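> Fold the following, please.
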Amino acid sequence: MASGSIKKEANGTWMFVVDIKDETGKRKQKRRRGFKSRKEAQAELTKLLNDVNDGTYIEPVKTTLGEYMLTWLDSKHDNMSRLTIDSYRSYIKNHVAPSIGHVALSKLSPLDIQKLVTDLRSKKDHKGRSLSASTIQRIFNIVVTSLNNAKKMQLIKENVAKLIDKPKIKKKKIEVWDVDEIRVFLDGMYDNRHYICFHLALLTGMRQGEILGLSWKNIDYEKKLIHVTQTLSHDRKEINHGAKSHAGVRSISINEKDVAELKRHAHRIEEEKEKAGEELYEDRGLVVCTNIGRPVFADTIGKMFRKYYRKFNVTPIRFHDLRHTHASLLLKQGVHPKIVSERLGHSSVTITLDTYSHLLPNMQEEAASGLGNLIFSDPQKNEL
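Take a look at the predicted model:
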């Protein structure tokens, strides 16, 4: 059993000394000073002794939160993409470190985490804009995840970040196009060399990175399937095998029109390849590529998208909203949410329902009306 003693120091403050056995059985003395009263020192001593005797005592480390988080991040290279690692490192260095990065990991408290959230909410970027709620929540989640690992490694006794409320994100209203707007946009874009990019977004619900990383070898014309197995990184430097989630690796059924447009686009690619010549053309097997075969920047597609929706005077939306448009139209047609979820590559049908249920305000009304007709309609009238 560990034991300790309390005494008053010359400056009027109180301290305690406790004898602790390490893993080898050797005794070590731990001192803590600066308590304002004997009662305060006694409370801390009792807490420490309880932890030691219960076997839950963890030796305090001098490593700061900032140092620990960067070390933790270095251990994640096999589990995260390069871009994710880079973005996490930026969040740690630019946001966590200036706020509470200097705090010793062993002395971190809920108040420190709350201070971080408060600092993030008042922070401005280089353009004078406040950090978005999603960015603040993302940084908070990174801290929580890293501290979960610290607890697992027995560097801390408790993840104090879990003791405060998670920053909330106000759900943004999803904007989608109606059928007329889709027709106007696709008709206007038809002769553009990147038409297929927008066609696939609207007709398959694929994410932008999935479309830009799509390979010809993953298209099965005979079975009318697109196999989503890889994505293009946002900076266009690498093809990432797999998808956003396990469910993201999937097969999407396409129709005859989709097949025809893919074949039309393939013919264009062959013409460009012949025109550029073997020495200049870099054939990487990508469906969406530059006129010499290289991957296309996501920003290039985004700028093109904004240019043309303004030109055709349709509702201004994000490229990602083409995916939302695809999903909402399927649900309005009565397609089962599980099928929609599978096409989108959601990890759970719950995500699909949570995301798109508000787009269908008449569904409950139709359900109630249909049930009433089923139960209370006159069978004899129905037979006439």
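> C-alpha from now on. contacts and neighbour counts both.
Fine.
> so who does the residue nearest to Asp178 when sequence neighbours are not counted touch?
Using Cα to Cα, 6 or more residues apart in numbering and skipping residues adjacent in sequence, the residue nearest Asp178 is Thr325, 7.8 Å away. Shown in contact with Thr325 (Cα atoms under 8 Å, 6 or more residues apart in numbering): Glu175, Val176, Trp177, Asp178, Leu202.
> can I assume the first one is in contact with Asp321?
Yes - in this structure Glu175 lies within contact range of Asp321 using Cα atoms under 8 Å: 6.5 Å.
> Please give the structure of this sequence too, so both can be compared:
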Amino acid sequence: MAKRGNGEGSIFMRADGRWYSALTYRDDVGEVRRREVSGRTQAEVRAKLRELRERVEAGAPVKDASITMAVWLEDWTTKALPASDRKPATIDLYATIARSHLVPKLGSPPLDRLRPPRRRGPGARQAPRRPFCVIRPDDLHGAPGRPRRRGPGRADPAQSGRPGQTPGRRARRRGHLPAQQVEALLEAIRGDRPESLHRVMLATGLRRGEALALHWRDVDLDAAVIRVRWTLSRTSAGPGLGLPKTEKSRRTVPLPVPAVETLRAHRKRQAAEQLAAGSLWQASGLVFTSEIGTPLEPRNALRRFEALAERAGLRGVRLHTLRHSAASFLLAAGTHMKVVQEHLGHSSYAITADIYSHVAPVQQREAADKLGQAIR
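Below is the predicted model:
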């Protein structure tokens, strides 16, 4: 006889010929609850008890909810999501995706009608691929600090893969600019107002948000270093400061001599702009600002750079291309991958190695040439 789990009663047959049992458990507020199950056989009842126990252990509703997905998502975006510890830009993004894409497509059916997609065998016809959704299954749970994390529907329909796993992103080779294209780009941005921003990003490998959030108090031109402590992103209320994406992102980055000279000249130009703006100037302490001292809008900074890249004859070049170009130059110069990881603020060595594996063959060729010269 199979051993009963915690809270399970005995399985017995009633006068109607059906088998019955019950599961006793504690709900979200700690109250003791009891739910009965029935079936035509003992095996069917045991399976239902096992399913109920799994739901309780996973923090999912024991009874399927009857509200619609649209109602649940509205509650999630207005209560649980704002109460979470996610960045404001992420909260805005998730709320927009929920209202613009999830509600129109999944809003009508009740939660108890939603099911994970069936897995197909090797020979089955594959369905069309769906766009990758940036909202992970874990993101559709309640806000941190609640008694239980609870997802919608039966056994959390948001989970479409193996339990506890979320869709992963395969590492991709990142585009970078060779030296000749860098020269063309620098010529195109010469004299443009955001020239200093672009030169510093190319010289340091800073992310866009890190560069736009850089404060003068975190710049030490005498020691030729900058400290990355903040990131700037767009929110529904406008540009806002937040913490960098990982602990490794909070770092000190050395400045090459040309970058130091660029920042010295930029500080003089900014002082002249402040004088010209007069009472309109809004002191933010930021290195890269608008003509009245306010933070730069990240999307506007991106659009301006793309226009300048087009002027240089470069298509498909983004601000992030400057970061990858800086990393590629460091690696091509023989800098150890671990040093590049810390320079870029990647959370692990493996991430740097996967992204910039395309630089390794160049280093291997140079190493082979040096070896050939040594053994002549």
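> What would you report as the TM-score here?
The TM-score (TM-score structural alignment, normalised by the length of the second structure) is 0.76; 348 aligned residues with a Cα RMSD of 4.0 Å.
> Glu175 and Asp321 of the first structure: which is more packed in?
Asp321 (19 against 15; other Cα atoms under 10 Å).
> Is that one in contact with Asp178, as I believe?
No - Asp321 of the first structure lies out of contact with Asp178 (Cα under 8 Å); the separation is 11.8 Å.
> Make sure I have this right: Lys76 of the first structure is in a strand.
No - per DSSP: H, G, I helix; E, B strand; the rest coil, Lys76 of the first structure lies outside any strand segment and is coil.
> ok so, going back, filter the contacts of Thr325 of the first structure down to the ones in strands?
Judged by DSSP state E, the contacts of Thr325 of the first structure include no members of strands.
> What's the PyMOL syntax to select whichever of the residues you listed are buried?
To isolate the buried ones among the contacts of Thr325 of the first structure in PyMOL, judged by 16 or more other Cα atoms under 10 Å, type:
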select buried, resi 176+177+202
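> Widest-spaced pair of the contacts of Thr325 of the first structure?
Across those, no pair lies farther apart than Glu175 and Leu202, at 13.6 Å, counting by Cα to Cα.
> So which bits of stretch 220-227 of the first structure are buried?
Buried-residue list, stretch 220-227 of the first structure, by 16+ other Cα under 10 Å: Tyr221, Leu225, Ile226, His227.
> Please tabulate the residues you listed in CSV, including the columns secondary structure and distance to Gly302 of the first structure.
Shown next, in CSV, are these (DSSP: H, G, I helix; E, B strand; the rest coil; distance: Cα to Cα, whole Å):
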residue, secondary structure, distance to Gly302 of the first structure
Tyr221, coil, 28
Leu225, strand, 26
Ile226, strand, 23
His227, strand, 24
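> out of these, who's nearest Ser99 of the first structure?
His227 (44.7 Å).
> Can you tell me the closest non-neighbouring residue to the closest one?
Per Cα to Cα, 6+ apart, closest to His227 of the first structure is Ser251, 4.4 Å.
> average offset between the helix or strand containing that neighbour and the second structure?
Element membership for Ser251 of the first structure (DSSP states H and E) is strand 250-253. Overlaying the second structure shows strand 250-253 of the first structure at a mean distance of 0.6 Å from the equivalent residues (mean Cα distance after the TM-score superposition for the first structure).
> And the most centrally placed residue in the first structure, how far from Leu147 of the first structure?
Nearest to the geometric centre of the first structure sits Arg138, at 7.9 Å (Cα atoms, centre = their mean). Distance of Arg138 of the first structure to Leu147 of the first structure, computed by Cα to Cα, to the nearest Å: 14 Å.
> what does Phe198 of the first structure give?
Distance from Phe198 of the first structure to Leu147 of the first structure, by Cα to Cα: 41 Å.
> same thing with Glu59 of the first structure?
16 Å.
> The two: who's more crowded?
Just comparing Glu59 of the first structure and Leu147: by other Cα under 10 Å the higher neighbour count belongs to Leu147, 24 against 13.
> Arg267 of the second structure -> the first structure?
Under the alignment (TM-score structural alignment), Arg267 of the second structure maps onto Ala266 of the first structure.
> For its match, pull up the helix or strand it's in.
Counting by DSSP H and E, Ala266 of the first structure is found in helix 256-276.
> Next, the buried residues of that helix.
Buried-residue list, helix 256-276 of the first structure, by 16+ other Cα under 10 Å: Asp258, Val259, Glu261, Leu262, His265, Ala266, Ile269, Glu272, Lys273.
> how about those residues in TSV, adding distance to Glu23 of the first structure?
Output for the buried residues of helix 256-276 of the first structure, formatted as TSV (distance: Cα to Cα, whole Å):
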residue	distance to Glu23 of the first structure
Asp258	67
Val259	67
Glu261	69
Leu262	66
His265	68
Ala266	67
Ile269	68
Glu272	70
Lys273	68
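> ok, of the residues you listed, which one's closest to Gly372 of the first structure?
Nearest to Gly372 of the first structure, judged by Cα to Cα, of the buried residues of helix 256-276 of the first structure is Asp258 at 39.7 Å.
> Distance of that closest one relative to His199 of the first structure?
In terms of Cα to Cα, Asp258 of the first structure sits 8 Å off from His199 of the first structure.
> How about Ala276 of the first structure?
26 Å.
> go on, Lys7 of the first structure?
On the measure of Cα to Cα, Lys7 of the first structure and His199 of the first structure end up 78 Å apart.
> can you give me the strands for the first structure?
3-8, 14-21, 27-35, 219-220, 225-228, 230-232, 239-241, 250-253.
> With distance to His194 of the first structure as new columns, can those be given to me in CSV?
Formatted as CSV, these follow (distance: least, Cα to Cα, whole Å):
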stretch, distance to His194 of the first structure
strand 3-8, 75
strand 14-21, 69
strand 27-35, 68
strand 219-220, 17
strand 225-228, 18
strand 230-232, 16
strand 239-241, 19
strand 250-253, 20
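> among those strands, which is the most enclosed?
Comparing those by mean neighbour count (mean count of other Cα atoms under 10 Å), strand 230-232 comes out on top with a mean of 23.
> what's that strand packed up against?
Contact here means 3 or more Cα pairs under 8 Å, 6 or more residues apart in numbering; DSSP states H and E; on that basis strand 230-232 of the first structure packs against helix 208-212, strand 239-241.
> for those, which one sits closest to Asn382 of the first structure?
That would be helix 208-212 among these, by Cα to Cα, at 48.7 Å.
> Once aligned, what mean separation remains between the closest one and the second structure?
So helix 208-212 of the first structure averages 1.0 Å relative to the second structure (mean Cα distance after the TM-score superposition for the first structure).
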